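**Student:** Turn this into a structure:
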Amino acid sequence: MLKRIQRVKGLGVFGDYAAGAETSEFGVKNLIYGWNYSGKTTLSRLVSTLERKAPPPDLPPFSFVIDTDNGSITEANYPTSPLVVRVFNADFIAENLNFAGSSFKPILLLGADSEKAQKQIDELEKELGAARTASEHATKTVAANKKTLDSAKTTSASAIKTAMGIVEAFGATQLEKQIGLVKIDPAQFRLSAPEIEEKLKLARAKAEDQLPPLPSVAFPLILDSILTEVEPLLSKIPDMAHTIEHLAQNPSVESWISTGLSLHAHKAECEFCGGGVKEDRLATLSAHFSKDLANHKQNLANLKSKLAGAELSYTTPKDAEVEPAYRARLTQAIEPLQTAIAAYNKAIDIALQDLDRKSEAPFKTVTPSPVPAGLAKAVADAAKAVNVLIDSNNGAFKNFPSDKTDAINTLKLHYAQKFCADNRTDAHAHRQTRLGNCAKAYDARAAKLAERIQELKAVISKSQLGREEINKRIHSLLGNNSVHIEVVKVGDEERFQLRRSNGKPAKHLSEGEKTAIAFSYFLTRLGEIKKLSEAIIYIDDPISSLDSNHIFQVTAIIKEAFFYQEKLGAPWTTRCKQIFLSTHNFEFFSLMRELKPDKTTARGYLVKRVSPSSSILTDLPKSLSDYPSEYHFLFGILNEFQQAPDKRDFRVLMMLPNAARRFLELYTYAKYPDTRGGTVDQRADRIFGEVKSKRILKVLHHFSHANNIERLAENNELMCDIEAAVKELMTALEEEDPMHMEALRAAVA
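**Tutor:** As a prediction, this is how the structure comes out:
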């Protein structure tokens, strides 16, 4: 455990600090109170050196001596200290809250280990990008060379095909095959001019028997447009102004009545039972079958006709109608076409069934049966594949005589060797091999870099494992509808992203939200410690920028995380080896003070400025340690000043303006709590009168801000005004409220 900060030199406001003999040694629980700029965070940075085994960032060298129960730790030996220390302070927030990416999509990288890994990833990804760019350049060059040669092959193949007058497929691929046959010994395939002319005559000969061309597949695919008409009709309800409910609810009876109604026109007797038929009854029934209903049924019938007419059919060509080379392939291509047509027609049948149901029950809404998407596209794609083969089939001829075939093959080999000579294919192949090897080398480099990047990404991913626990703590502090952490993909990488309850990335986080997120991460990361009972925890201002509601929540979380009771009413015991809590917030200070281990393990301290450039750490004064009220503490400062023999001593003056002004705020508000929105000046005017009130508050206002230290140092001639203002205040209180003053003096005595 830490026992005492014995000495500090060169560390901020602790430029030359030595512990006083009267300052108590640290206990298990240590509560440190101090106003802003008093040096609390500086103390936390001192302790953080024991955690990071390195000095805090951006600080000049400093020296220190910290007494522990195992000897002293100094700037010379602290890197080898065995103490397990964890510190939450402003440095922790700066190191563990890093927002990257565009302003509208902030990504939160939590953890110093993640940030370090990310920096390495950034550097390696630059190298990876360069390697991939080089590989891509080599690959593109290979592709460009190949494209150039392929283009030459396509052009040459076309010229060869034209020269021979053949209709069979002969393109770059076929020419490539011929090149493969001749490249070993091109000279043996070279023909003379007379030989070329003779072979060309034979190659250009026409075939006698050519099959008639097959018709292309073409369908009017109108199903989708018709289906857009179906749903409105299914949901339409005809005019029901004269509808008979019984018939509307019983479609079979309604159909029967509809059929029989026309049979009873101008008749007085029922054809079914022989009973009389009343004219008013016939009129009522006729009104039920309104013109709107008739039109509706006619629309249903028209749409059914349109649907029936949209059905598709295709007759597969007979084998005798197809060139032998294409029969098997065409049959295979037609199978998915017939399948697509069947699915298309099935959808029509489904729509027809829906319309039939609507026809049977026109006064009821019919929900359209689901129809698979993309049916028309499936038919069109399958038809396109069939047409490709039909086109090829229609361009093919019957087998030529063997001599025509030999002539064509001989010419192909001749033109192939000529192509090799004209385009220097051997040099091209060598160049392509060299570029391919370069691309492989760059790819191998890229693979190694990518592997290392993945290893580093695993470090980042490992830091994300506690995100659910972090979210629980964030929600405990800020509420379920505040912000939360989600894991998102950024390229190929996983990252944390802060999002609002509406799912959008969280922007413009308040300082309070940042503190809550960082403190939640800090508490979660303590789970990495094998034994919390062996750790020293230092928490500096965990409620910075949080409102009073959140202060209670932070207190509850700290209580749950670091304290427990063996039984109700027993002293609080710490879960960690030693804990330090520092704050400027008196409300938080009071709440944490209520967690009372026995007096031998709990300590309280005050950090305060004693000069513009130096602060000290002392035991809590009686006004802070014995009373739960900031009011007593403030009065204690004023009382100490009044009794001080040297009222120009900076030890007294440092805290005086803020203390006096804050004391006046609390005192005047207690006297006049009904003044909504009123200022301390207005309330003081009512108590002391305007003249006396202005004399007291003018100088206190001047010096009671964050820069009061600098003002005190720069305005020595005005320090007497502080003394006069405080004297005026104390005298006024004695005159206006003597019983109150007597009680206050007794409280801090």
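**Student:** When you work out contacts or count neighbours from here on, use the C-alpha atoms and nothing else.
**Tutor:** Will do.
**Student:** Name the SS class of Arg603, please.
**Tutor:** Three-state call for Arg603 (DSSP: H, G, I helix; E, B strand; the rest coil): strand.
**Student:** what's near enough to touch it?
**Tutor:** Ser24, Phe26, Gly27, Val28, Lys29, Asn30, Leu31, Asp619 (C-alpha atoms under 8 Å, 6 or more residues apart in numbering).
**Student:** and of these, the nearest to Glu513?
**Tutor:** Within the contacts of Arg603, proximity to Glu513 (C-alpha to C-alpha) peaks at Leu31, which comes in at 24.2 Å.
**Student:** Let me know the helix or strand that the closest one is in.
**Tutor:** Taking DSSP states H and E as the definition, one finds Leu31 inside strand 29-33.
**Student:** The structure of the following sequence is requested for comparison with the preceding one:
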Amino acid sequence: MIRSIDKIKSLGVYQNYTRPAGIKEFAAKNLIYGWNYSGKTTLSRLFSMLEERALHADFSNCEFTFNGGVDAITEKNLHECSLSVRVFNSDFIRNNLFFDSGSCNAILLFGKESEKTQKNIDGLNRRITESNSSIRSIKKKIDFCIESTQEEKKKAAQNIRQQLKVDPYTAIHLSNDILALTALAKSQLLSEKDLADAIELALTPDSKKPLEVEELLGRPSIEALHQEAVVILAAAPLFSNTIKHLEENPEIERWVESGLHLHPDPGACEFCGNQITCDQLEAFRSHFSKDFADHKAKVQRLLDQAKVSEFDIEAPKAAEINPQFREAYQDALGPFLGNIKKFNAAVKVLVDEIAAKVENPRKTMQPSPLPNDLEGDVVNTITAINAVIKDNNILAVNFINARSEALKKARAHFVQEAADRLEFEGWERKKALLSKRSERLCNFIKRLQAEVDRLQAEISQAQQGRERINERLSFILGSEAIQINVTKDDVGYERFQLVRKSGEVATNLSDGERTAIAFSYFLTKLSELKSEDFRDTIVYIDDPISSLDNNHIFHVTAAINDMFFTKVNNKYGKEVRTITCKQIFISTHNFEFFNLMRELRIDGEGSAPLFLIKRSSGGQSELRNMPNSLARYKSEYQFLFDQIYAFHNSSNKIEHEHLFFLPNALRRFVELYTFSRIPSGKGETVDHRAVELFGNEQAKSVLKFLHMFSHGNTIERLTGNSELIFLLEETVKAVFDELQERDSRHWKALIAAIES
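**Tutor:** Model prediction:
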């Protein structure tokens, strides 16, 4: 329990407050009265520091000392304070009553924790919105990649369709083919020639199916014959008896030899008629010996062989070869013809050289050397040609399968080209990167949304007690009370919405309605405490009736009575009145409410002290015991008259102790007096009533001053201004003169009330 406030320094109007001598200690119930701007709310903020265990942001340099009964509580050990304190004041209303500024549906949030949580939610939702916007932007880029990929695939598919006459062949077919390519280890690109051949074969109709052609058969032979010629041409026959003339004249020798068989016996020559003798025949026979005949036979045989050694082979025409192999065939055929020509030229040389030997068999000769690898060149070209022919024939035999395979190769080539172009453009790679980023953002949004849901659950928990708040609102505001309904916001979360009795959304709340809602929430939050915690709680309530009319003041009083006051049996079994919390402080500027709070008595000597917050001429405030002169009044009206009347009779008005509050007091007195005389209807003000009671001229001078020096501008405008003090004196005199002249009975009753 708090016993007293011993010191306050640098706290607003409490610049250097020290507890006055003789001031009562705080008890279970404590009532504090003070006019507007006297320092009540500032005092409540001092108690709020106990609740928060931290200095107020506006008074970070303040100093104070609470007497807590055992240890003092100061600004230095505030964070160690163990007291449970709950404060209701204008700060509580501002910090715990929030309306969604972005909504026209009067969405209400209770509690500063909810407001802070809602700000976090709003921040998270903004990040979610930004992330969703980024996802939409990424999706556009992904769509562009997809569209670009599809466009490229459409073009590639159209090219394949046109080049290979494949129909149907769409981007879908191409996509499937590209997917199949990924399983292959190497590129399917063909050389320009191979591609042209594959396309040509793939497009070859059945009517132009290639035919089989025969391979080239035969093997040229000259090297063995040449080696034999080297031997034979170098050889000469062995002659035992030769006829010199024949030897020297080979032609005559051949002539004689060719005709020798015509004259086997001696006799006349068939040519010249001369007689051929036996000796002559024997001489001829000796000349043409067997060895010579064998030699000539060898040379002739060699010549015959040489003559048939010429290589003559007919190759298929290029037109007979499938176009796919035609170029290769022509490439192989070119050297083949040259090599044949070269070979046959060598054969002819050898034939001529052997023929010369035949003409002169006794002469030794040397055949011309052969060109290098003459036979091999011909054989190699034949092999090359036959290889092309074999490929051609294989194609001819297996045309259907070969054409299908060519189509497959050409198609694979174009598909590979398309895949390479797509890889170069990088659409799929970009799409994959963008998709990963979008996925990360989606996961980020999920985490943010989970946090939003968690925070929303916190708000929902904080918003509990709606029905109890509604009951209190009905109790405080009566039949026209605003009520709290549950509605859902744009994203489906439950929210509190204020509605009027007509069912319309309450979008424009009066200050009194805001106070009633906040106070109902304050009481509801207290009721949520565990009973043992509530019994150990110190409660400070500052002006819970602010901006409420007199009818509602009674309802607020009843609500406070119901919440904080009760009857219990003491240890002697006697029923006594006490409070339900540990300690309660109630401060107000409303005298009627102050008196109503006084009536909520509790038993026990000194258990409900009265205090006054008084502002001195130096502009500073202090907490004092309630003067007996003030405590005895039962109405604010009597008290106001007493203060104004004391000023009226004071000989030193400029140093009057309540000088700075008298303009407010005078205004309030005039309001109450005119209202008691003329209970005005809706819309009428004190100005209308004053004119009717005082007359237009007198009312004008009174009201001019009251409007000039009311509420917050009083102190600043009165301080040090003797002319304005004179106006206050004149206005008070004018009001009192009117009362004495126009309502003497009322005047006498007031004098009697304050002098009794």
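**Student:** Got a TM-score for the pair?
**Tutor:** Taking TM-score structural alignment, normalised by the length of the first structure as the basis, the two superposed chains have a TM-score of 0.63; 549 aligned residues with a C-alpha RMSD of 4.2 Å.
**Student:** which other helices and strands contact the strand holding Leu31 of the first structure?
**Tutor:** The criterion is 3 or more C-alpha pairs under 8 Å, 6 or more residues apart in numbering; DSSP states H and E, and the helices and strands that strand 29-33 of the first structure contacts are strand 578-583, helix 586-593, strand 602-611.
**Student:** Can you check what angle separates that strand from strand 602-611?
**Tutor:** 30 degrees (axes from the mean of the first three to the mean of the last three C-alpha atoms, to 10 degrees).
**Student:** Strand 29-33 of the first structure vs the second structure, mean deviation?
**Tutor:** Average distance, strand 29-33 of the first structure versus aligned residues of the second structure after superposition (mean C-alpha distance after the TM-score superposition for the first structure): 1.8 Å.
**Student:** Count the neighbours of Lys186 of the second structure for me.
**Tutor:** By the criterion of other C-alpha atoms under 10 Å, Lys186 of the second structure has 8 neighbours.
**Student:** Could you report the distance from it to Leu179 of the second structure?
**Tutor:** 14 Å (C-alpha to C-alpha, to the nearest Å).
**Student:** How about Glu451 of the second structure?
**Tutor:** In this view, Glu451 of the second structure and Leu179 of the second structure are 42 Å apart by C-alpha to C-alpha.
**Student:** just Ile613 of the second structure next, same as before
**Tutor:** In terms of C-alpha to C-alpha, Ile613 of the second structure sits 88 Å off from Leu179 of the second structure.
**Student:** These two: who's more crowded?
**Tutor:** Ile613 (23 against 13).
**Student:** Please identify the residue in the first structure that aligns with that one.
**Tutor:** Aligned by TM-score structural alignment, Ile613 of the second structure pairs with Val607 of the first structure.
**Student:** gap between the strand holding Leu31 of the first structure and the chain center?
**Tutor:** Its chain's C-alpha centre and that of strand 29-33 of the first structure lie 39 Å apart, by C-alpha atoms, centre = their mean, to the nearest Å.
**Student:** again, but for stretch 84-92 of the first structure
**Tutor:** Distance, centroid of stretch 84-92 of the first structure to centroid of chain: 27 Å (C-alpha atoms, centre = their mean).
**Student:** Can you give the contact residues for that stretch?
**Tutor:** Applying C-alpha under 8 Å, 6+ apart, the contact partners of stretch 84-92 of the first structure are 41, 44-45, 47-48, 50-51, 518-519, 522, 526, 534-542.
**Student:** mind running it again at 7 Å?
**Tutor:** 41, 44, 48, 50-51, 522, 534-540 (C-alpha atoms under 7 Å, 6 or more residues apart in numbering).
**Student:** Output these as CSV; include the columns distance to Ala308 of the first structure and secondary structure.
**Tutor:** Formatted as CSV, the contacts of stretch 84-92 of the first structure follow (distance: C-alpha to C-alpha, whole Å; DSSP: H, G, I helix; E, B strand; the rest coil):
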residue, distance to Ala308 of the first structure, secondary structure
Thr41, 84, helix
Ser44, 84, helix
Ser48, 83, helix
Leu50, 85, helix
Glu51, 82, helix
Phe522, 71, helix
Glu534, 83, helix
Ala535, 82, strand
Ile536, 83, strand
Ile537, 81, strand
Tyr538, 82, strand
Ile539, 79, strand
Asp540, 80, strand
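**Student:** which of those sit farthest apart?
**Tutor:** Pairwise over those, using C-alpha to C-alpha, the maximum falls at Thr41 and Glu534, 23.4 Å.
**Student:** ok, these two, which is more surrounded?
**Tutor:** Thr41 (20 against 16).
**Student:** Next up, the contacts around the equivalent of the more buried one over in the second structure.
**Tutor:** Matched across to the second structure, Thr41 of the first structure falls on Thr41, judged by TM-score structural alignment. Residues near Thr41 of the second structure by C-alpha under 7 Å, 6+ apart: Asn89, Asp542.
**Student:** give me that answer again for 8 Å
**Tutor:** Asn89, Ser90, Asp542.
**Student:** which of those still touch in the first structure?
**Tutor:** Retained in the first structure by both residues aligned by TM-score structural alignment, their matches' C-alpha atoms under 8 Å are the following of the contacts of Thr41 of the second structure: Asn89, Ser90, Asp542.
**Student:** Okay, strands next: where are they in the stretch 501-650 of the first structure?
**Tutor:** Along the stretch 501-650 of the first structure, the stretches classed as strands by DSSP state E, counting those that start in this stretch are 535-540, 563-565, 572-574, 578-583, 602-611, 614-619.
**Student:** which residue numbers in the second structure go with the first one?
**Tutor:** Aligned by TM-score structural alignment, strand 535-540 of the first structure corresponds to residues 537-542 of the second structure.
**Student:** compared with the first structure, how much does the matching stretch deviate?
**Tutor:** With mean C-alpha distance after the TM-score superposition for the first structure, stretch 537-542 of the second structure averages 1.1 Å from its match.
**Student:** Can you give me the neighbour number for Tyr344 of the first structure?
**Tutor:** For Tyr344 of the first structure, using other C-alpha under 10 Å, the count is 24.
**Student:** Same check on the one 3 residues further on?
**Tutor:** A total of 21 residues lie near Ala347 of the first structure under the criterion other C-alpha under 10 Å.
**Student:** still on that earlier bit, quick one: closest of the strands of the stretch 501-650 of the first structure to Gln118 of the first structure.
**Tutor:** strand 535-540 (27.2 Å).
**Student:** rewinding a little: who wins on neighbours among the contacts of Arg603 of the first structure?
**Tutor:** Lys29 (28 neighbours).
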